[in-house]
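Student: compute the structure for the input listed below.
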Amino acid sequence: MPLYLQLEARLRHMIDSGQLRRGDVIPAERELASMTGVSRVTVRKAMGKLVQDGLVIQKTGAGTFVSGRFSQPLSELSGFSQDMRARGFTPGSHWLDRQHAMAGPDEAMALGVAPGTRITRLKRIRTADDEPMAIETAIVTARDLPDPSMVQDSLYAAFRARGLVAVRALQRLRAGLATQQEAQWLHLKPHAAILRIERRAFLADGRVLDVTYSTYRGDMYDFVVELTASSTTLS
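Tutor: Okay, the predicted model is just below:
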């Protein structure tokens, strides 16, 4: 791998893991070259790649700063709280709704249950170090989550306490524009770019454990998927 890509990967890992956090200053080009033992041209190319991907911001006369974007791999099944803690952030929630209800037709179809089945609805603003990152609405059968107050920060921690473990999930992503209410909750300008994600998690026996609808800030998140070639020749 070229040296500039090695350096870019090292810096990207430091940002994703929380070693470098939003607003932190990246050392100057000359200093970074001295620290890593590579040329300034190599440093410049690595930083250019990070700027292009939105992970750092270069301000004339002020320096280079971590922008605070997150790269979230789509190949890993993890919850928001787990992901934020792994990056060195403190996850939190502002609850908007946490109650029992009867499943409507769409909810029943998503969960694979009969309409009118008792479910638990959980709607909240997810935060990292008290900064809003996403709006999340989860639906679960009351059988699997009989008491909504069991969920504090992590829904999956509440599941594990009941011996329920998701083994796989399906996700659907689409781009969108924030509504006025979404923009207010996420501290965005009206009609700012957002990512809408629907995730359906399954237990080992194939039963749906939860369906979660999330709205992520487009200025803070990149979702990354790794692709591998099949045994046939690519054309």
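Student: for the rest of this, base every contact and every neighbour count on C-alpha atoms.
Tutor: Fine.
Student: quick one: contacts of the helix or strand hosting I135?
Tutor: I135 is part of strand 131-141, with elements assigned from DSSP states H and E. Residues from elsewhere that reach strand 131-141, judged by C-alpha atoms under 8 Å, 6 or more residues apart in numbering: 107, 111, 117-127, 182, 185-187, 209-217, 220.
Student: now the residue nearest in space to the middle of the chain: which helix or strand?
Tutor: Nearest to the geometric centre of the chain sits Q72, at 5.3 Å (C-alpha atoms, centre = their mean). In this structure, Q72 sits in strand 70-73 according to DSSP H and E.
Student: packing partners for that strand?
Tutor: Secondary-structure packing of strand 70-73 (3 or more C-alpha pairs under 8 Å, 6 or more residues apart in numbering; DSSP states H and E): strand 221-224.
Student: what residues sit buried inside the strand it packs on?
Tutor: For strand 221-224, burial by neighbour count (16 or more other C-alpha atoms under 10 Å) applies to 221-222.
Student: same check, this time on stretch 74-94
Tutor: For stretch 74-94, a neighbour-count test (16+ other C-alpha under 10 Å) marks 80-84, 87-89, 91-93 as buried.
Student: all the strands of this protein, in order from the start?
Tutor: Ranges of strands in the chain, per DSSP state E, are 25-26, 56-59, 63-66, 70-73, 91-102, 118-128, 131-141, 168-177, 193-202, 208-217, 221-224.
Student: F159: which of these is closest?
Tutor: Proximity to F159, assessed across the strands of the chain by C-alpha to C-alpha, is greatest for strand 208-217 (8.9 Å).
Student: so which other helices or strands are in contact with the closest one?
Tutor: On a contact count with 3+ C-alpha pairs under 8 Å, 6+ apart, strand 208-217 meets helix 105-111, strand 131-141, strand 193-202.
Student: that strand vs strand 131-141, what angle?
Tutor: For strand 208-217 against strand 131-141, the angle by axes from the mean of the first three to the mean of the last three C-alpha atoms, to 10 degrees is 160 degrees.
Student: structure for this one too, so we can compare:
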Amino acid sequence: MSVVNFLSPENWLQPDAGPRYVQLRKRLSEGVDQGLLKAGNPLPPEREIASITGLSRVTVRKAIQSLAQDGIVVQKQGSGSFVASHTPKIEQSLSRLTSFSEDMARRGMMSSSAWLERGIFMPSPDEVLALALSPDASVSRLARLRAADDKPMAIERASLSTEVLPDPLLVESSLYEVLEASGLRPVRALQKISAINLADDTAKLLDVAPGMAGLRIERTSYLPDGRVVEFTQSIYRGDAYNFVAELRLAKE
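Tutor: Sure, this is the predicted structure:
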């Protein structure tokens, strides 16, 4: 079936089936699911969709924006709207404390990083509290864009006391390998996960549409003796991760 026939209003548009932009959104989403609108390919221009469907360009634009918010399409300024590339879901266990590099290696995926920030800084109030730092202490910060098989997956910002990591330039790939070499690899952690909508600058780094759903994760990691060793604030693509936890019935 051609895109023109697929979008012809007599095939799907109903007067009593809800707002027109919602019906169009559903029809375009069905086109993606059926492979008629293929991943990576551009959607027909707004004016063309409006001409085929008989809907206003405002209605068409609203439907496409709704698809973009859910990550089904990606809007690129000056280029139009494109069907988003399929991103397989990665199941991340909440019961294992591993590095990003280790997680991807276990899945047979090639991990890579792009440095966003790496150095020694005055700590923020959150870092002072999380790492139990003295007011005059310094903190090593490592901020990276993490990718798997060249696809951006997460923005990871790790903070450590300079007593734990005196030289952040020692970390070239895996932070945990550096910590393990000095006998300071964490053995347990507490994580807080919250849902967010990605801000424009974050979405650009993750190559998704602004406002798309994401996951913010704060993690505080501990040494065997209970000392805090690492505080991370990460943002993950919502379309790329499922976090899995095993629960057991508590004994009464």
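Student: could you redo the strands of structure 1 as a markdown table and give each row distance to S230 of structure 1?
Tutor: Output for these, formatted as a markdown table (distance: least, C-alpha to C-alpha, whole Å):
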| stretch | distance to S230 of structure 1 |
| --- | --- |
| strand 25-26 | 39 |
| strand 56-59 | 34 |
| strand 63-66 | 36 |
| strand 70-73 | 20 |
| strand 91-102 | 38 |
| strand 118-128 | 37 |
| strand 131-141 | 35 |
| strand 168-177 | 21 |
| strand 193-202 | 26 |
| strand 208-217 | 30 |
| strand 221-224 | 19 |
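Student: for A46 of structure 1, give me its contacts.
Tutor: By C-alpha under 8 Å, 6+ apart, the contact list for A46 of structure 1 reads 4-5, 7-8.
Student: list just the nearest of those residues to T232 of structure 1.
Tutor: When these are compared for distance to T232 of structure 1 (C-alpha to C-alpha), L5 wins out at 28.1 Å.
Student: and the contacts of A46 of structure 1, which of them are in helices?
Tutor: Using DSSP state H, 4-5, 7-8 are the members of the contacts of A46 of structure 1 that sit in helices.
Student: ok, the residues you listed vs S230 of structure 1, which is closest?
Tutor: Ranked by distance to S230 of structure 1 (C-alpha to C-alpha), these are led by L5 at 25.1 Å.
Student: need the counterpart of L190 of structure 2 in structure 1.
Tutor: Counting by TM-score structural alignment, L190 of structure 2 lines up with L170 in structure 1.
Student: repeat that for S138 of structure 2.
Tutor: In structure 1, S138 of structure 2 lands on R118 (TM-score structural alignment).
Student: R160 of structure 1 maps to what in structure 2?
Tutor: Per TM-score structural alignment, R160 of structure 1 is aligned with E180.
Student: now, of the contacts of A46 of structure 1, which are buried?
Tutor: Among those, the ones that count as buried by 16+ other C-alpha under 10 Å are 4-5, 7-8.
Student: number of nearby residues for the counterpart of L215 of structure 2 in structure 1?
Tutor: Mapped onto structure 1 by TM-score structural alignment, L215 of structure 2 lines up with L195. Applying other C-alpha atoms under 10 Å, we find 20 residues neighbouring L195 of structure 1.
Student: and stretch 161-177 of structure 1, how far apart are its ends?
Tutor: Chord length of stretch 161-177 of structure 1, first to last residue, is 37 Å (C-alpha to C-alpha, to the nearest Å).
Student: what residues in structure 2 pair up with the strand holding Q72 of structure 1?
Tutor: Aligned by TM-score structural alignment, strand 70-73 of structure 1 falls on residues 90-93 of structure 2.
Student: quick check: that stretch compared with structure 1, mean distance?
Tutor: Averaged over the aligned pairs, stretch 90-93 of structure 2 sits 0.7 Å from structure 1 after superposition, using mean C-alpha distance after the TM-score superposition for structure 1.
Student: re the thing from before, between the strands of structure 1, which one is nearest to V43 of structure 1?
Tutor: Per C-alpha to C-alpha, nearest to V43 of structure 1 of these: strand 25-26, 11.3 Å.
Student: can you tell me what R106 of structure 2 aligns to in structure 1?
Tutor: R106 of structure 2 maps onto A86 in structure 1, by TM-score structural alignment.
Student: G119 of structure 2 now?
Tutor: Here G119 of structure 2 is matched to Q99 in structure 1, going by TM-score structural alignment.
Student: just list the residues touching its match, thanks.
Tutor: Counting by C-alpha under 8 Å, 6+ apart, Q99 of structure 1 makes contact with 120-122, 148.
Student: then M122 of structure 2?
Tutor: M122 of structure 2 sits next to 137-139 when contact means C-alpha under 8 Å, 6+ apart.
Student: and for structure 2, the residue most distant from the center?
Tutor: No residue in structure 2 sits farther from the centre than E252, which is 38.7 Å out by C-alpha atoms, centre = their mean.
Student: how close does the residue nearest to L198 of structure 2 when sequence neighbours are not counted get to N197 of structure 2?
Tutor: Using C-alpha to C-alpha, 6 or more residues apart in numbering and skipping the chain neighbours, the partner closest in space to L198 of structure 2 is G211 (4.8 Å). The spacing between G211 of structure 2 and N197 of structure 2, counted by C-alpha to C-alpha, is 5 Å.
Student: check contacts around the closest residue to L122 of structure 1 other than its chain neighbours.
Tutor: Counting by C-alpha to C-alpha, 6+ apart, L122 of structure 1 lies nearest to R98, which is 4.6 Å off, once chain neighbours are set aside. For R98 of structure 1, the contact set (C-alpha under 8 Å, 6+ apart) comprises 120-123, 148-149.
Student: preserved in structure 2, out of the residues you listed?
Tutor: Counting by both residues aligned by TM-score structural alignment, their matches' C-alpha atoms under 8 Å, the members of the contacts of R98 of structure 1 that carry over to structure 2 are 120-123, 148-149.
Student: state the pair within these that is farthest apart.
Tutor: By the measure C-alpha to C-alpha, K123 and S149 form the most distant pair in the kept ones among the contacts of R98 of structure 1, at 12.4 Å.
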